[in-house]
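Q: okay, predicted coordinates and the sequence, questions at the end:
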Amino acid sequence: MEELSWVTVPTPLPTGPMRFAVTPVGVAAASYAGESVAGLHAGAPECTEARVVDLVENRIRGYFEGRRRELELPIDWRLTTGPHRTVLGRLWSDVGWGKTITYGELAALSGVFEEVSEPGAAARTVGQMMGANPLALLVPCHRVVAAAGIGGFGGGPRGMETKRWLLTLEGVLPPTLDWDGPTG
């Protein structure tokens, strides 16, 4: 990927800082805790373009401080194609702050699984797609939940803590006594 660089932003998440792969088009990928993103060279340099770094840092900081409900960062969709791109696009455009959607509902909303007749197959596929979302947080896979619970999230126990933290920040889940998010 030409002209790829990374912006690392501290976060209050249980997974720590996030990394955002930026290109001249926009953010091409985001990862929690330095996780690798398929199709990207992890050794790309940190971004030195002050305008880009400031934009990403300020939008992400505003979100985690509870001052911003939409990140409004330009997205470079090049790491998504076909049905995966369609599903992520619907999630990005239709499921805003404080809302959730089930895996099955997102499958139906996307329209890409109309030929699938096996019960649960489309929902399971959407779950796999969420696990392969290269644009974590920007395309809010944390808002996709199971029909009977919170569902899964990559990264094992820390990943589930992160999903709970994000859903608490957005008001979907009530804060626990030990939650360390913004209070206002």
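A: Arrived safely.
Q: contacts, neighbours, all on C-alpha from now
A: Noted.
Q: what about the closest residue to residue 110 other than its chain neighbours, which helix or strand?
A: Nearest residue to residue 110, sequence neighbours excluded (CA to CA, 6 or more residues apart in numbering): residue 87, at 5.3 Å. Using DSSP states H and E, residue 87 maps to helix 82-94.
Q: list the helices and strands that helix packs on?
A: Helix 82-94 makes packing contacts with helix 103-110 when contacts are defined by 3 or more CA pairs under 8 Å, 6 or more residues apart in numbering; DSSP states H and E.
Q: follow-up on the earlier one: what angle do the helix holding residue 87 and helix 103-110 make?
A: Computed by axes from the mean of the first three to the mean of the last three CA atoms, to 10 degrees, the angle separating helix 82-94 from helix 103-110 equals 100 degrees.
Q: putting a second one here so we can go through both:
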Amino acid sequence: MFNAVIDAPFGKVGIRTADGAVREIVYLPESTHSVDPDCALAERAIAQIERYFASAQADFDLPLAPRGTAFQRSVWDGICAIEAGEVLTYGALAKRIGSISARAVGQACGSNPFPIVIPCHRVVSASGIGGFAHHGGDGFFRDVKRWLLTHEGVTLR
């Protein structure tokens, strides 16, 4: 169950909360039924995500549940340092955070439980857009990544 499901320009966004923190943000297909927020935190998350949809420069200040391994958290912290409208390759992010493995960075990006808030869409392959949310190839998730990057003014070669 989601605490809220809202319309997004690319489908829907589902939000799960618990114990005073956002537990997960999920991209969902347009066919998913909307769910009105059932708590103040879900309302706050919706307001901030909708503000991002209106302006890619919007900031987030949501309480996020502690998730992931120490390495994943270091990758997610590195992602948060990438400004809207900028991208880094998996390899460049790996170097920035002191890792030797672009592949491990890519896996951590795909495991991000808070997309949009932790903007993993800003990390791309050296040869193009890369995968998204552990989904390779074209389809819904890569279309979401394309929309997010375009929304931020990024043009990939």
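A: Okay, I see it. This structure is a prediction, so every number in the text was calculated from the model and none was measured.
Q: now what about the TM-score between them?
A: For this chain pair, the superposition-based TM-score is 0.82 by TM-score structural alignment, normalised by the length of structure 2; 148 aligned residues with a CA RMSD of 2.4 Å.
Q: so what's the residue nearest to residue 110 of structure 1 up against?
A: 106-107, 110, 112, 126 (CA atoms under 8 Å, 6 or more residues apart in numbering).
Q: which position in structure 2 aligns with it?
A: The equivalent of residue 87 of structure 1 in structure 2 is residue 75 (alignment by TM-score structural alignment).
Q: tell me how far the residue nearest in space to the middle of structure 2 lies from residue 36 of structure 2.
A: Centroid-nearest residue in structure 2, with CA atoms, centre = their mean: residue 115, separated by 1.8 Å. Going from residue 115 of structure 2 to residue 36 of structure 2 by CA to CA, to the nearest Å gives 20 Å.
Q: right, and residue 123 of structure 2 touches residue 92 too?
A: No: using CA atoms under 8 Å as the test, residue 123 of structure 2 is too far from residue 92 to be in contact (9.0 Å).
Q: look at these two and report which has more neighbours.
A: Counted by other CA atoms under 10 Å, residue 123 of structure 2 and residue 92 do not tie: residue 123 has more neighbours, with 26 against 20.
Q: just how off-centre is stretch 141-157 of structure 2 within its chain?
A: For stretch 141-157 of structure 2, the separation from the chain centroid amounts to 12 Å (computed by CA atoms, centre = their mean, to the nearest Å).
Q: list the buried residues of it.
A: Counting neighbours by 16 or more other CA atoms under 10 Å, one finds that the buried residues in stretch 141-157 of structure 2 are 141-142, 144-149, 151-152, 154.
Q: map residue 8 of structure 1 across to structure 2 for me.
A: Structural alignment (TM-score structural alignment) places residue 8 of structure 1 against residue 5 in structure 2.
Q: what's residue 172 of structure 1 aligned with over in structure 2?
A: Aligning on TM-score structural alignment places residue 172 of structure 1 opposite residue 154 in structure 2.
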